[in-house]
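>>> Sequence and predicted model, in that order:
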Amino acid sequence: MCILFLHTNPDPQDNEYRLIVATNRDEYYTRPAKAAYKCPETGVIAGRDMEPGREYGSWLGCTIKNELDNELTEGKKFCFSCLTNISGNNKVPNAAGRGELVIKYLEGTATFPEYIDKLKNTDVSFNGFNLIGVELSKGGLTRTYHSCNQPEIDSVYTGKHTIGFGNSTISSPYMKVLNGRNRFQEIIERNLDKDQLKAELLALLKDKTQHLPDEELARRSPVGLQVLSSIYVEYLSAGYGTRTHTIVLLDKEWNMEFIEFTMQEPIIDPRHPEWHQTVIKSSL
């Protein structure tokens, strides 16, 4: 289980943001991972999976890419990507690791639609996923892309939007995604200062309120229904739960702050973890 809330605004006022992201990564407590860092070779900011056979894939990341504007001169755009798995679908034999989807998009030069077109023309198979890409440039581009492979759904959101994604299709969201998205929107509309905003977003990501009943979650994940119905997952009997919170803020002046809170490994007692904080800043 993972959950993502994002907000885009191409024309922010003072104290508003072009992009706000709040997301949880849920994973087995024993699965090894690296905390977020900026890769010196590619410039991509991301945490990395270190599971044998899946090394250096990621669930989320961002970077700055080059692009050509209308004058055919080189400009810059900020790119963000996040992956959520689709739960409850049949497994694909010999499926490739889905974590490579985020990294290959961020490391490449293709736009998100170009990347998805190339992906669909390969023989590589993946288990079910939602792949989200956000591209923002000073030339006015503000687009959020969504691609799902089971079933095939491609969506584009332009301009100002507040959206939530989880481990189901976008047409059948879990109740925690719907209710969490509403609370996320309320937090944004309060026009808080940055420290207050980060605190409220973190509180949202740590919320253990159970959002039941939920027919879609019951259909896809009937085992563990109650513990999986909250934004912050603590499924102790399965050795699984929320391990990482990430907040990304891109302000009116194109200053970016990437904040990650992740459980320090090894995770001995997930009820009382040690949290490691990473803060990375850059500007467009």
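Here it is on my side, so go on. Numbering: from 1, shown residues only.

>>> Please make it C-alpha for all contacts and neighbour counts, starting now.
Fine.

>>> Spell out for me which residue occupies the centre of the chain.
The centroid of the chain falls nearest to residue 82 when counting by CA atoms, centre = their mean (3.5 Å).

>>> Please spell out which residues along stretch 128-145 are buried.
128-137, 142-145 (16 or more other CA atoms under 10 Å).

>>> next, the one to line up against it:
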Amino acid sequence: MCLIALAWDVHPRFDLVLAANRDEFLDRPAAALHRWPEGIVAGRDLRAGGTWCGFTDAGRLAMLTNVRRPGAVLPDAPSRGEIVPQWLLGDADAAGFCDALGAARHNPFNLLAADLVRGEFFWTGTDHPAPHALRPGVHGLSNAALDTPWPKTVQLKHDLAQALQRHDDVDPLIDALLLALSDRTPAPDAALPSTGVPLEVERYLSSVFIAMPHYATRCSTVLVRERESRRLVAVELTHGPAPFRTRVELPRWPAEPAVRVAGTVQALL
């Protein structure tokens, strides 16, 4: 992902709402949202094998953005997309995962991750390798630190908050957020961050939805969980010459009540 807005524990009906865009080079092959053989539900980078956002039936969720720092990119670093499956398929808690991750091995990144069985939701990354607990609220993440007020991050957080005020049903909420994620309005020059890329590129990258000749928003994802029923609905809109939607629903997420004991998952009887 390159832009994420999420509402965590702020709405009476929906305790988790996520709206995100994945921006990537157009020639990088990818598969749309689907269930992997390993049990992950996510899109997939078909070049390196990882992903930018995914979840599992067991209540683990992760999403990743790169940090825009052109001078710090190492061509031989491992793919950042491998970090998301490592969290999703692991059983470590946040502190143990971050200790073992070795964030410095990767090119600069941010990771938002959750384990809803343990009740953990945290942010970590290159510049903050320890897990930082995510507090209830509306948060935004792009290619800088969490809640850095870049114009598109502020705009998407605003649109998410407005959508939650206007919609109490899942499908209208999803439609409103997909519309917000399609916004191609560039920020004024005076509001642009300075991230080491040319001004013309900074302008292109300042909108919620990016449309450049070789680099663009490839897909938009909305995820909604209902607080009482724990029903999860995830919708991905894949952009391109023939756009299409993929929808995944879990009637309860996590799928079964569970408690983790000494690194294992045991169902509650």
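Thanks, I have it. If you're wondering where the values come from, they're calculated on a predicted model, not measured in any experiment.

>>> Need the TM-score between these chains.
Superposed pair, TM-score by TM-score structural alignment, normalised by the length of the second structure: 0.85. Supporting alignment: 249 aligned residues with a CA RMSD of 2.2 Å.

>>> quick revisit: what helix or strand is the residue nearest to the centre of the first structure on?
Using DSSP states H and E, residue 82 of the first structure sits within strand 74-85.

>>> what residues does that strand touch?
With contacts defined as CA atoms under 8 Å, 6 or more residues apart in numbering, strand 74-85 of the first structure is touched by 1-4, 59-69, 98-99, 101-102, 105-106, 127-138, 165-168, 284.

>>> and if you look at stretch 34-46 of the first structure?
47-50, 58, 60-64, 106-107, 260, 262, 278, 280.

>>> Buried subset of these as a PyMOL selection?
Filtering the contacts of stretch 34-46 of the first structure down to the buried ones (16+ other CA under 10 Å) takes a single PyMOL command:
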select buried, resi 47+48+49+58+60+61+62+63+64+106+107+260+262
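
>>> Looking for the alignment partner of the residue nearest to the centre of the first structure in the second structure.
Matched by TM-score structural alignment, residue 82 of the first structure corresponds to residue 63 in the second structure.

>>> With residue 134 of the first structure instead?
Using TM-score structural alignment, residue 134 of the first structure sits opposite residue 114 in the second structure.

>>> can you give me the strands for the stretch 101-250 of the second structure?
Counting by DSSP state E, counting those that start in this stretch, the stretch 101-250 of the second structure has strands at residues 109-115, 120-125, 128-133, 137-141, 215-226, 232-238, 244-250.

>>> Please convert these to CSV, extending it with distance to residue 76 of the second structure.
Formatted as CSV, those follow (distance: least, CA to CA, whole Å):
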stretch, distance to residue 76 of the second structure
strand 109-115, 15
strand 120-125, 19
strand 128-133, 21
strand 137-141, 26
strand 215-226, 21
strand 232-238, 29
strand 244-250, 33
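
>>> Deepest-packed of the ones you listed, please.
Highest mean neighbour count among those (mean count of other CA atoms under 10 Å): strand 109-115, with a mean of 25.

>>> what's next to it, contact-wise?
For strand 109-115 of the second structure, using CA under 8 Å, 6+ apart, the contacting residues are 59-67, 80, 87, 120-126, 143-145.

>>> Residue 23 of the second structure pairs with which position in the first structure?
That one, residue 23 of the second structure, aligns with residue 26 by TM-score structural alignment.

>>> Excluding chain neighbours, what is closest to residue 234 of the first structure?
residue 241 (4.6 Å; CA to CA, 6 or more residues apart in numbering).

>>> State the distance from that neighbour to residue 89 of the first structure.
Distance, residue 241 of the first structure to residue 89 of the first structure, using CA to CA, to the nearest Å: 20 Å.

>>> next one: residue 228 of the first structure
For residue 228 of the first structure, the distance to residue 89 of the first structure - CA to CA - is 17 Å.

>>> One more: residue 28 of the first structure?
From residue 28 of the first structure to residue 89 of the first structure the distance is 19 Å (CA to CA).

>>> ok, now residue 279 of the first structure?
36 Å.

>>> and if you look at residue 54 of the first structure?
21 Å.

>>> now swap in residue 118 of the first structure and tell me
Distance from residue 118 of the first structure to residue 89 of the first structure, by CA to CA: 24 Å.

>>> re earlier: nearest to residue 167 of the second structure among the strands of the stretch 101-250 of the second structure would be which one?
The minimum distance between residue 167 of the second structure and the strands of the stretch 101-250 of the second structure falls on strand 215-226, with 12.2 Å, by CA to CA.

>>> Give the aligned range of the closest one in the first structure.
Going by TM-score structural alignment: strand 215-226 of the second structure matches residues 240-251.

>>> tell me how far the matching stretch is from the chain's mean position?
8 Å (CA atoms, centre = their mean, to the nearest Å).

>>> and if you look at stretch 30-38 of the first structure?
For stretch 30-38 of the first structure, the distance to the chain centre is 15 Å (CA atoms, centre = their mean).

>>> Nearest spatial neighbour of the match of residue 23 of the second structure, chain-adjacent residues omitted?
residue 242 (4.1 Å).

>>> Next up, the contacts around the one you found.
Neighbouring residues of residue 242 of the first structure by CA under 8 Å, 6+ apart: 2, 24, 25, 26, 27, 232, 233, 234.

>>> which of the residues you listed map to contacts in the second structure?
Comparing the contacts of residue 242 of the first structure with the second structure on both residues aligned by TM-score structural alignment, their matches' CA atoms under 8 Å, the contacts found in both are 24, 25, 26, 27, 232, 233, 234.

>>> among these, who's most crowded?
residue 24 (30 neighbours; other CA atoms under 10 Å).

>>> ok, and the closest non-adjacent residue to that residue?
residue 245 (4.7 Å).

>>> Against residue 110 of the first structure, how distant is that neighbour?
Counting by CA to CA, the gap from residue 245 of the first structure to residue 110 of the first structure is 28 Å.

>>> Now do the top helix by length along the second structure against strand 137-141, angle only.
Determined from DSSP state H, the single longest helix within the second structure is helix 151-166. Helix 151-166 of the second structure runs at 150 degrees relative to strand 137-141, counting by axes from the mean of the first three to the mean of the last three CA atoms, to 10 degrees.
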